[in-house]
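K.L.:
kindly generate the corresponding structure for this input.
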Amino acid sequence: MKKSDLIREFNVQIDMAVEAHEILRGESGNEVPGVRMIKDELEHATVTTIDIETEQGVQEMGRPKGSYITIDAPEIRENNYLVHQDITETLAKELVKLLNLKEDSSVLLVGLGNWNATPDALGPQVIEKSLVTRHLFQFSPDELKGKLRKVSAIAPGVLGITGIETAEIIRGIVEHVKPDWVIAIDALAAGSLDRIGTSIQLANTGISPGSGVGNKRVGINEETLGCKVLAIGLPTVVNAAIIAHNCLESFMDELKTSPSLFRLYKEFNPKSLENILSQALSPYSGNLMVAPKEIDTLIQSAARIIAGALGICLHPGISREEYQMYLQ
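P.N.:
Next up is the predicted model:
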């Protein structure tokens, strides 16, 4: 079974544009029409930019026109401050390019997710580690001018906790605060185990909260909020159907390459793979999400990196020592 067939059959959500692009290009053997990809290899990260430029690209990729930047940094798993700092600076550079902020721009940070569920707590953890400054401008605007931008933040929770659509909460805040940008941080679902906790996606097209775990909510984008939206996402879970499919694919590859088992491979009915997957995943079908046991550590590391990159991008006029002073 092709991976695209698996995704369609089990309704598996692929949140990362780079993975959707890999699947489409890998199965067709051709470039995806209307989509441009640029890859940059750095010392501690690989930066891949996917630009969806035409309506055909929108149809092929299943997501809006715009730029999707993925920073793959496997060393996030390691407890190495210097490496994490380099990844933070790489992320900050990409944020600066996407946001193109003016000196007096204002930003609302939104930490999406459920702080009570570790795989979904990335957004709230980033907010907890971020420097908010909007209130400071009421007391000493002259001192802060040229050093800090007006930044406010909210972790609105999820529908099951608040009883309110997250987009409704954010829209109400936006109408009052009137930020130039909303930056929404959320956990994503990966299409590969390798990317859990180690790939950061930036998208200037907004975000659909809960889509990675099958809970589709009202979109948070320029159309719904009335201001520009940048989404920052990190994969924290992978659909069990993906893992099961990878195991069966490896098994089939073993049959294909083994002379003694090649006959069995030729006689194997592809439909049987679908039946095996359905039985293995029953009764959860395509709704079983899996996270590694060290997900709490991965999220803490990623939250520090994302919050640090936001600090560098949003407040370029202060040093690290000053940043810590204002944070306290």
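K.L.:
from now on I want contacts and neighbour counts done on CA atoms only, so please keep to that.
P.N.:
Fine.
K.L.:
could I get the contacting residues of Arg195?
P.N.:
Asp72, Pro74, Pro235 (C-alpha atoms under 8 Å, 6 or more residues apart in numbering).
K.L.:
helix/strand/coil for Leu91?
P.N.:
Here Leu91 is recorded as helix under DSSP: H, G, I helix; E, B strand; the rest coil.
K.L.:
how about the nearest residue to it, chain neighbours excluded?
P.N.:
Excluding the flanking residues, the one nearest Leu91 by C-alpha to C-alpha, 6 or more residues apart in numbering is Ala309, at 5.9 Å.
K.L.:
secondary structure element holding the one you found?
P.N.:
helix 295-314 (DSSP states H and E).
K.L.:
centre of the chain versus the helix or strand following that helix, how much separation?
P.N.:
Moving toward the C-terminus from helix 295-314, the next helix or strand (DSSP H and E) is helix 320-327. Centre-to-centre, helix 320-327 and its host chain are 27 Å apart (C-alpha atoms, centre = their mean, to the nearest Å).
K.L.:
next one: stretch 237-249
P.N.:
On C-alpha atoms, centre = their mean, the centre of stretch 237-249 falls 20 Å from that of its chain.
K.L.:
quick one: residues in contact with it.
P.N.:
With C-alpha under 8 Å, 6+ apart as the test, stretch 237-249 has contacts from 3, 6, 10, 12, 119, 188-193, 196, 273, 277, 281, 285-292.
K.L.:
for comparison, sequence B:
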Amino acid sequence: MFQVRTDLAIEAREIFEQKNKSDTKDVQIEKEEKENYYVTRVKILNESGERKLGKPVGTYITIDVPALKNADQDLKDEISQAVAKELRNIINPNKQTKSLIVGLGNWNITPDALGPKVIDKVYVTRHLFEAYNKTEDEDMTNVSAISPGVMGITGIETSETIKGIVEKINPDIVIAIDALASRKMERVSTTIQITDAGISPGSGIGNARKALNKEFLGVPVYAIGIPTVVDAATMINDTMELIIAELKNQADKGTSFYAMLEEMESQDKYQLIKEVLTPYMPNVVVTPKEIDELINNLSLIVANGINIALHHGIDLKDVNRYIN
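P.N.:
This next block holds a predicted model:
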């Protein structure tokens, strides 16, 4: 069956409800609204919910920040604290927690460089714990980090690299960061997803590799992702939605033209667009023109959130001291 491409559980739920005209009892939803952002927690409870949404069983936390593309320093700090809070709640780290942070993606391609950029800003401490033969510290926890690259650069499956590192250093948890794909233009670079269900590297551009999860690595895997691209069909589909909405506003209800507009399903439009584009622009993805600046800002927000969440002695007033 044709599936609109999205890495966000909140969008997978929206697509399911739109298609089936009903909610699913196999998925729990919790929403929290703040002044500058809102949080949606989607919990896929069982295999039935997994089949319906096409996502593994687990908790998916979405932080939507409409103004994130033009965020000032105060908003960046606020969202870093929000990321830290959600991470702490889902991971529940203690002073002896050993973490491996994995920055997935290709550092040579800006929309895919979120993971490597975050790794540049994460405060790593494992070497200090090893040097001083410590298991815990008053301010820091044991954190190591790696950006393994992509198979096109290294010739090695990312999952193989990470599994080898995990077997060698024995972390308690793995946190993976990756760029994602959204099915809505409005969520590109404005939405942060945190999950305890692991991640499939490369899924954002439809090139998914072997999943990084607890079953494969043997330790809990948490993932943080931000949509940085949409495919061309999604962009055209969203534009058509706006046009159709405007035409409906101008058309007289009860006319055949209005009825035709009313009956046009998003899934049908999307499928039609894909079929038309395929001979000319197959597998084209689109990213904002200011993506360089966006990735720099987003990577800082995510890295600060991780630093605050894992290092119990670090707060917002301290975190930027460790970032160039």
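K.L.:
just give the TM-score of the two.
P.N.:
Here the superposed chains carry a TM-score of 0.90, computed using TM-score structural alignment, normalised by the length of the second structure; 319 aligned residues with a C-alpha RMSD of 2.5 Å.
K.L.:
in the second structure, what range does the helix holding Ala309 of the first structure match?
P.N.:
Mapping helix 295-314 of the first structure onto the second structure (TM-score structural alignment) gives residues 291-310.
K.L.:
for that stretch, give me the average deviation versus the first structure.
P.N.:
Averaged over the aligned pairs, stretch 291-310 of the second structure sits 0.8 Å from the first structure after superposition, using mean C-alpha distance after the TM-score superposition for the first structure.
K.L.:
in what helix or strand does the aligned partner of Gly164 of the second structure in the first structure lie?
P.N.:
Matched by TM-score structural alignment, Gly164 of the second structure corresponds to Gly172 in the first structure. Secondary structure from DSSP H and E places Gly172 of the first structure in helix 166-177.
K.L.:
so how far is that helix off the chain centroid?
P.N.:
Centre-to-centre, helix 166-177 of the first structure and its host chain are 22 Å apart (C-alpha atoms, centre = their mean).
K.L.:
show me what it is packed up against.
P.N.:
Counting contacts by 3 or more C-alpha pairs under 8 Å, 6 or more residues apart in numbering; DSSP states H and E, helix 166-177 of the first structure packs against strand 150-157, helix 222-225.
K.L.:
next SSE after the longest one?
P.N.:
Just to be clear, that refers to strand 150-157 of the first structure. Counting by DSSP H and E, the next helix or strand C-terminal to strand 150-157 of the first structure is helix 159-162.
K.L.:
could you tell me where that following helix falls in the second structure?
P.N.:
Against the second structure, helix 159-162 of the first structure falls on residues 151-154 (TM-score structural alignment).
K.L.:
what about the matching stretch, how far off from the first structure?
P.N.:
Averaged out, stretch 151-154 of the second structure is 0.5 Å away (mean C-alpha distance after the TM-score superposition for the first structure).
K.L.:
in that stretch, what's buried?
P.N.:
Buried residues in stretch 151-154 of the second structure, counted by 16 or more other C-alpha atoms under 10 Å: none are found.
K.L.:
please, where are all the helices along the first structure?
P.N.:
Listed in chain order, the helices of the first structure (DSSP state H) span 3-9, 17-28, 55-61, 81-99, 122-128, 141-144, 159-162, 166-177, 222-225, 240-257, 262-267, 270-281, 295-314, 320-327.
K.L.:
tell me the contacts of Ser99 of the second structure?
P.N.:
Contacts for Ser99 of the second structure (C-alpha under 8 Å, 6+ apart) come out as Asn142, Val143, Ser144, Pro171, Asp172, Ile173, Val174, Ile175.
K.L.:
as a markdown table, these with distance to Ile44 of the second structure and neighbour count would be great.
P.N.:
Listed next are those as a markdown table, based on distance: C-alpha to C-alpha, whole Å; neighbours: other C-alpha atoms under 10 Å:
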| residue | distance to Ile44 of the second structure | neighbour count |
| --- | --- | --- |
| Asn142 | 31 | 26 |
| Val143 | 29 | 24 |
| Ser144 | 30 | 20 |
| Pro171 | 26 | 20 |
| Asp172 | 24 | 17 |
| Ile173 | 21 | 22 |
| Val174 | 21 | 27 |
| Ile175 | 20 | 24 |
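K.L.:
for Lys25 of the second structure, state which of the residues you listed is nearest.
P.N.:
Ile175 (29.2 Å; C-alpha to C-alpha).
K.L.:
what's the match for the closest one in the first structure?
P.N.:
Aligned by TM-score structural alignment, Ile175 of the second structure pairs with Ile183 of the first structure.
K.L.:
Leu99 is in contact with its match, correct?
P.N.:
No. Taking contacts as C-alpha atoms under 8 Å, Ile183 of the first structure lies outside contact range of Leu99: 9.6 Å.
K.L.:
and the contacts of Ser99 of the second structure, which is closest to Tyr60 of the second structure?
P.N.:
Ile175 (14.1 Å).
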